[in-house]
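1. No sequence on hand, only this structure:
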């Protein structure tokens, strides 16, 4: 991460917290993936600050503690501290916040994102495998079909709820929605009768 990128990141963070920057600046900062790994780590931490430090107020990005931590991060970026110190700060904050229960994972698609693809695939496997075993056929086809059908609204909900906060999770959920939708359509178009 170059010194110019560090300064720009610190200024973007402060402008957002002070309400001086454009909302588009913050959205671009947290949404666009960075080529530099260190820059990406800073982006991820900022993007996940609303999950690490939730706010009860829908008009605020994160809680007061999160704002304090983001200001500390901006100060570290400005101080020209070695990036190992900045990385240690972000890791410590993630570990500290991980001790508190959260609804969604902090980075990347996370378990919820991957579940949107895994559930319909498992459901369709249960349908087809149970159709091969006569004693399990009826219950297996019904259970597998139910998993596939329920995966559609689950994936849609994860995609919608994650869209503004974690684009990686949202796009993974869109893939899960497409997978679940395709399998559900196939099951409706070509029902398996055990």
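-> Cool, the structure landed. These numbers come from a predicted model, not from an experiment. Residues are numbered from 1 along each chain as shown.

2. okay, CA-based contacts and neighbour counts for the rest of this
-> Fine.

3. what's the longest helix along the chain packed up against?
-> Longest helix of the chain, by residue count under DSSP state H: helix 137-162. Secondary-structure packing of helix 137-162 (3 or more Cα pairs under 8 Å, 6 or more residues apart in numbering; DSSP states H and E): helix 110-132, helix 167-189.

4. Do I have it right that residue 154 meets residue 116?
-> Yes. Look at residue 154 against residue 116 with Cα atoms under 8 Å: they come within range, at 7.0 Å.

5. Which one's more surrounded, those two?
-> Each of residue 154 and residue 116 has its neighbours counted (other Cα atoms under 10 Å); residue 116 has more, 29 against 18.

6. Return the distance of the residue nearest to the spatial centre of the chain relative to residue 87.
-> Among the residues of the chain, the one closest to the centroid is residue 169, at 3.6 Å (Cα atoms, centre = their mean). Note on residue 169: its distance to residue 87, by Cα to Cα, to the nearest Å, is 23 Å.

7. same check, this time on residue 78
-> On the measure of Cα to Cα, residue 78 and residue 87 end up 14 Å apart.

8. In addition, the following structure is provided for comparison:
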């Protein structure tokens, strides 16, 4: 019997710790996401190919999810296109520092903060929505940003942002290396 009482108490303590640590996690994410970095050719190439692979796998998932979630394709496509625009904006807002052989870049802190807050709002909304669905029997909405398709749109936005940002960073790095006389660009 005491073990049955300890489990809900442990879950409540774990939940309270997570809630208390959330601001620290957001601060660390923003701080790390807007830190100055060196554009290494191998890493930029991995980023480009990883986002391409992730986008392909995501498209397969959306195709499967489209059978059960109405609007999955349209939400995902709109989210991905918005992500491409946000990735281009992020590249424009990035500060670049060109050295003799290296290129350093610092992503815009406000864009990193905006994306982090967007994810946080969606996670909190999902938790509240899940709670209402399990406790009060409130059904999940079929459309809108709180629907399953809305979650796919957010994931697509993040994938589009990452892909466009990595591709534009690769272009910038290749031009930098060629301008400096180093043709070690990733192929």
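-> Cool, got the structure. Treat the numbers as computed from the prediction; the structure is a model and nothing was measured.

9. What does the superposition give as a TM-score?
-> Remark: TM-score between the superposed chains equals 0.32 [TM-score structural alignment, normalised by the length of the second structure]; 92 aligned residues with a Cα RMSD of 4.8 Å.

10. May I see the helices and strands packed on helix 137-162 of the first structure arranged in TSV, with distance to residue 64 of the first structure as well?
-> Converted to TSV, these look like this (distance: least, Cα to Cα, whole Å):
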stretch	distance to residue 64 of the first structure
helix 110-132	25
helix 167-189	24
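
11. Nearest to residue 37 of the first structure, out of those helices?
-> Closest to residue 37 of the first structure of those, according to Cα to Cα: helix 167-189, at 16.0 Å.

12. Could you list the residues in contact with that closest one?
-> Helix 167-189 of the first structure is contacted from outside by 31, 108-110, 112-118, 120-121, 124, 145, 148-149, 151-153, 155-156, 158-163, using Cα atoms under 8 Å, 6 or more residues apart in numbering.

13. Can I have the buried ones of the residues you listed as a PyMOL selection?
-> Of the contacts of helix 167-189 of the first structure, the buried ones go into a single PyMOL selection, burial set by 16 or more other Cα atoms under 10 Å:
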select buried, resi 31+108+109+112+113+114+115+116+117+118+120+121+124+145+148+149+151+152+155+156+158+159+162+163
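
14. ok, residue 18 of the first structure - how many residues close by?
-> When neighbours are defined as other Cα under 10 Å, residue 18 of the first structure has 10 of them.

15. Can you get me a residue count around residue 6 of the second structure?
-> Neighbours around residue 6 of the second structure, by other Cα under 10 Å: 11.

16. just checking, next helix/strand downstream of the helix or strand harbouring it?
-> Taking DSSP states H and E as the definition, residue 6 of the second structure sits inside helix 2-33. Downstream of helix 2-33 of the second structure, the first helix or strand assigned by DSSP H and E is strand 37-38.

17. Packing partners of the helix or strand just after that next one?
-> On the C-terminal side of strand 37-38 of the second structure, the nearest following helix or strand under DSSP H and E is helix 41-65. Judged by 3+ Cα pairs under 8 Å, 6+ apart, helix 41-65 of the second structure is in contact with helix 72-93, helix 148-179.

18. Could you export these as CSV, including distance to residue 42 of the second structure and mean neighbour count?
-> Below are these laid out as CSV (distance: least, Cα to Cα, whole Å; neighbours: other Cα atoms under 10 Å):
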stretch, distance to residue 42 of the second structure, mean neighbour count
helix 72-93, 19, 20
helix 148-179, 10, 21
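
19. among these, which is nearest residue 21 of the second structure?
-> Nearest to residue 21 of the second structure, of all those, is helix 148-179, at 23.7 Å by Cα to Cα.

20. Run through the neighbouring helices and strands of that closest one.
-> Using 3+ Cα pairs under 8 Å, 6+ apart: helix 148-179 of the second structure touches helix 41-65, helix 72-93.

21. Looking at the ones you listed, spot the one closest to residue 172 of the second structure.
-> Comparing these by Cα to Cα, helix 72-93 comes nearest, at 9.7 Å.

22. Contacts for that closest one next, please.
-> Defining contact as Cα under 8 Å, 6+ apart, one finds that helix 72-93 of the second structure is touched by 62-63, 65-66, 107-108, 111, 148-150, 152-165, 168-169.

23. same thing but at 7 Å, please
-> 62, 65-66, 108, 111, 149-150, 152-154, 156-162, 164-165, 168 (Cα atoms under 7 Å, 6 or more residues apart in numbering).

24. between that helix and helix 148-179, how many degrees?
-> Going by axes from the mean of the first three to the mean of the last three Cα atoms, to 10 degrees, helix 72-93 of the second structure is angled at 30 degrees with respect to helix 148-179.

25. Same question for whichever helix or strand comes after helix 72-93 of the second structure: list its buried residues.
-> For helix 72-93 of the second structure, the following helix or strand on the C-terminal side (DSSP H and E) is strand 95-98. By neighbour count on 16+ other Cα under 10 Å, the buried set for strand 95-98 of the second structure is residue 96.

26. Since that was my last question, I'll sign off now.
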